[in-house]
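Trainee: coordinates only, no sequence provided:
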């Protein structure tokens, strides 16, 4: 694929964005750990002590820088080009977690990272050129077409079901609940970011788009979606291994964003069937790599209980990790529901 000037700018800015975002996962998780150790209440069970932790705010600032770069990238290049480059943030966060957070990355996990990069490269190579947009009202017409309205309605329904039905029941044992909410809201935020970024780009070019109410509506949608994403991303990061949250979030977010972009902006219109199939094959490679990363979670959990490098925790302490309310309960060494929490505290006490 021959890159246009805008596509090249979007490509380079998206890479820098992924570097900042990948680093922010690590910084924020260290802040979450410090806050949990100081307050005794983790973000995954409703604690907000991390808001008083400077390290968490440093991670948030790093993520904001990355998101701003991402915002700029969407203004220059189509979502099906920018979004898959988030695979780089997976590599940054997974490798950094291995060395900094001591979250062991299995050899198969390394292979999974390589597959994520390879699949993303295939997607980027076969990404379409950006269709020229002349006004925010043109984007509004795309956003109000029946097919995209159906997608938006489906996303809202699914988010409510996940947040109010599944999250209380299995949000702390199934990584797909919190990451699912982040990904669904993320797909809407990207469409709004794309619209808002294009509006600002046109404004800077001398075509003022700030006079249209559609621009401010997209701004409101961006703010709402981002706040929701940050809330549930904090819960996911605090509850599950970073090397697992990052790739799963990437795959779900990327697939939903590409779907939303294809529906709203009709990115695949004018592309050959070969390019579309190649792009889909690239995504399958990314998905396969993510599955490998997910499998390594079980290897790491089982090895943490079989090893002799850690001293056993007291029953009452382990129980508080599982139920999150400080009440005593019977301690079972092999309890699946609290294995992640036990491993986390062991890492804190015995780095």
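Mentor: All right, it came through fine. What you see is a predicted model, and the numbers here were worked out from it, not measured in a lab.
Trainee: only C-alpha atoms for contact and neighbour calcs from this point on.
Mentor: Will do.
Trainee: and the helix or strand encompassing residue 193, what does it pack onto?
Mentor: For residue 193, the host element (DSSP states H and E) is helix 175-204. Judged by 3 or more C-alpha pairs under 8 Å, 6 or more residues apart in numbering; DSSP states H and E, helix 175-204 is in contact with helix 54-76, helix 136-143, helix 146-161, helix 167-170, helix 213-239, helix 242-265.
Trainee: let's see it at 10 Å
Mentor: Contacts defined by 3 or more C-alpha pairs under 10 Å, 6 or more residues apart in numbering; DSSP states H and E place helix 175-204 against helix 54-76, helix 79-82, helix 136-143, helix 146-161, helix 167-170, helix 213-239, helix 242-265.
Trainee: can I get these in TSV with distance to residue 11?
Mentor: Formatted as TSV, the helices and strands packed on helix 175-204 follow (distance: least, C-alpha to C-alpha, whole Å):
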stretch	distance to residue 11
helix 54-76	7
helix 79-82	6
helix 136-143	22
helix 146-161	26
helix 167-170	36
helix 213-239	22
helix 242-265	16
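Trainee: how much space between residue 276 and residue 93?
Mentor: With distances taken as C-alpha to C-alpha, to the nearest Å, residue 276 is found 29 Å from residue 93.
Trainee: which one of the two is surrounded by more residues?
Mentor: Per other C-alpha atoms under 10 Å, whichever of residue 276 and residue 93 has more neighbours is residue 93, with 27 against 17.
Trainee: second structure for comparison follows:
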């Protein structure tokens, strides 16, 4: 109950103090944000790090270290979110009468989304097949959310219009969600005591017979 309450309180805090999004009028505007030096550096750093992890560390430590698969999913997931946001804006404007699919930038964002999603889903399935789901989910949630917030700050600069108090409040809300998630993970087996489990007898064990009739 406490873990659920922490997750709800943290999510509510982030939503109430979330920065206002920019008014995007075209995909070309998103493309300009994506081609700024800060995001370009992040984009190539992510691709290089993911390539190193896949070709060097996955064969050696993929089956023993959870962080290998989750790291790939989280890094690619941060790029996926930015690409999905651009494609979503293109769809919204196109349905509103402003066709955005006539620009090549829209198709580049679409290709990035497809590539990142396929790679992300592939290694997320490997992580779920190899490790306990109750461990994979909270670790992936924390890493994915952290990187997404970080790359959003770089690309969209959402926090430029916020003060120190609002930023600190959002960080506290995020930490609260992390605490609630890990508390849920740590207490997932609470209440499963041996007192409530019926004994199992094999054919070689004597079956207890009550003397009362």
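Mentor: Cool, the structure landed. Here the structure is a predicted model, which is why all the values come from computation and not from measurement.
Trainee: can you give me the TM-score here?
Mentor: Scored against TM-score structural alignment, normalised by the length of structure 2, the superposed chains reach a TM-score of 0.83; 197 aligned residues with a C-alpha RMSD of 2.4 Å.
Trainee: before we move on, back to that, want to throw the helices and strands packed on helix 175-204 of structure 1 into a markdown table with mean neighbour count and distance to residue 342 of structure 1?
Mentor: As requested, these are exported to a markdown table (neighbours: other C-alpha atoms under 10 Å; distance: least, C-alpha to C-alpha, whole Å):
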| stretch | mean neighbour count | distance to residue 342 of structure 1 |
| --- | --- | --- |
| helix 54-76 | 21 | 22 |
| helix 79-82 | 27 | 37 |
| helix 136-143 | 17 | 46 |
| helix 146-161 | 14 | 29 |
| helix 167-170 | 14 | 18 |
| helix 213-239 | 18 | 11 |
| helix 242-265 | 23 | 15 |
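Trainee: quick one, which of the ones you listed is nearest to residue 129 of structure 1?
Mentor: With C-alpha to C-alpha, the closest approach to residue 129 of structure 1 among these belongs to helix 79-82: 8.9 Å.
Trainee: which helices and strands does the helix or strand that the closest one is followed by pack with?
Mentor: Heading C-terminal from helix 79-82 of structure 1, the first helix or strand you meet, by DSSP H and E, is helix 87-96. The contact analysis (3+ C-alpha pairs under 10 Å, 6+ apart) places helix 87-96 of structure 1 against helix 5-39, helix 107-125, helix 242-265, helix 273-306.
Trainee: dump those to a markdown table, plus distance to residue 133 of structure 1.
Mentor: Conversion of the helices and strands packed on helix 87-96 of structure 1 to a markdown table gives the following (distance: least, C-alpha to C-alpha, whole Å):
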| stretch | distance to residue 133 of structure 1 |
| --- | --- |
| helix 5-39 | 13 |
| helix 107-125 | 21 |
| helix 242-265 | 10 |
| helix 273-306 | 22 |
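Trainee: now the helix holding residue 193 of structure 1: which residue numbers in structure 2?
Mentor: Taken onto structure 2 by TM-score structural alignment, helix 175-204 of structure 1 occupies residues 66-95 there.
Trainee: check which residues of the matching stretch are buried.
Mentor: 66-84, 86-87, 89-91, 93 (16 or more other C-alpha atoms under 10 Å).
Trainee: tell me the spacing between the aligned partner of residue 132 of structure 2 in structure 1 and residue 93 of structure 1.
Mentor: Matched across to structure 1, residue 132 of structure 2 falls on residue 241, judged by TM-score structural alignment. Residue 241 of structure 1 sits 11 Å away from residue 93 of structure 1, taking C-alpha to C-alpha as the criterion.
Trainee: residue 82 of structure 1 too?
Mentor: Residue 82 of structure 1 is 18 Å from residue 93 of structure 1, by C-alpha to C-alpha.
Trainee: and if you look at residue 132 of structure 1?
Mentor: Relative to residue 93 of structure 1, and taking C-alpha to C-alpha, residue 132 of structure 1 is found at 35 Å.
Trainee: what of residue 29 of structure 1?
Mentor: From residue 29 of structure 1 to residue 93 of structure 1 the distance is 11 Å (C-alpha to C-alpha).
Trainee: residue contacts, residue 18 of structure 1?
Mentor: 24, 63, 66-67, 69-70, 83, 85-93 (C-alpha atoms under 10 Å, 6 or more residues apart in numbering).
Trainee: hang on, I meant residue 245 of structure 1
Mentor: 25, 90, 93-94, 175-176, 178-179, 233, 236-239, 293-294.
Trainee: repeat that for residue 64 of structure 1.
Mentor: Residues in contact with residue 64 of structure 1 (C-alpha under 10 Å, 6+ apart) are 17, 20, 21, 24, 58, 70.
Trainee: same question for residue 133 of structure 2.
Mentor: residue 127.
Trainee: can you tell me what residue 27 of structure 2 aligns to in structure 1?
Mentor: Under TM-score structural alignment, residue 27 of structure 2 pairs with residue 136 in structure 1.
Trainee: that match reaches residue 193, doesn't it?
Mentor: No: in this structure, residue 136 of structure 1 is not within contact of residue 193 by C-alpha atoms under 10 Å, at 11.9 Å.
Trainee: can you list residues touching both of those two?
Mentor: Common neighbours of residue 136 of structure 1 and residue 193 (C-alpha under 10 Å, 6+ apart) are 199, 218.
Trainee: still on that earlier bit, any idea which of the helices and strands packed on helix 87-96 of structure 1 gets closest to residue 170 of structure 1?
Mentor: Once the helices and strands packed on helix 87-96 of structure 1 are compared by C-alpha to C-alpha, helix 242-265 is nearest, at 15.7 Å.
Trainee: the spatially most central residue of structure 2 and residue 187 of structure 2: what is the separation?
Mentor: For structure 2, the residue nearest the mean C-alpha position is residue 144 (3.2 Å; C-alpha atoms, centre = their mean). Distance of residue 144 of structure 2 to residue 187 of structure 2, computed by C-alpha to C-alpha: 22 Å.
Trainee: before we move on, the earlier item: and of the helices and strands packed on helix 175-204 of structure 1, who's closest to residue 7 of structure 1?
Mentor: Once these are compared by C-alpha to C-alpha, helix 54-76 is nearest, at 6.1 Å.
Trainee: all set now, cheers.
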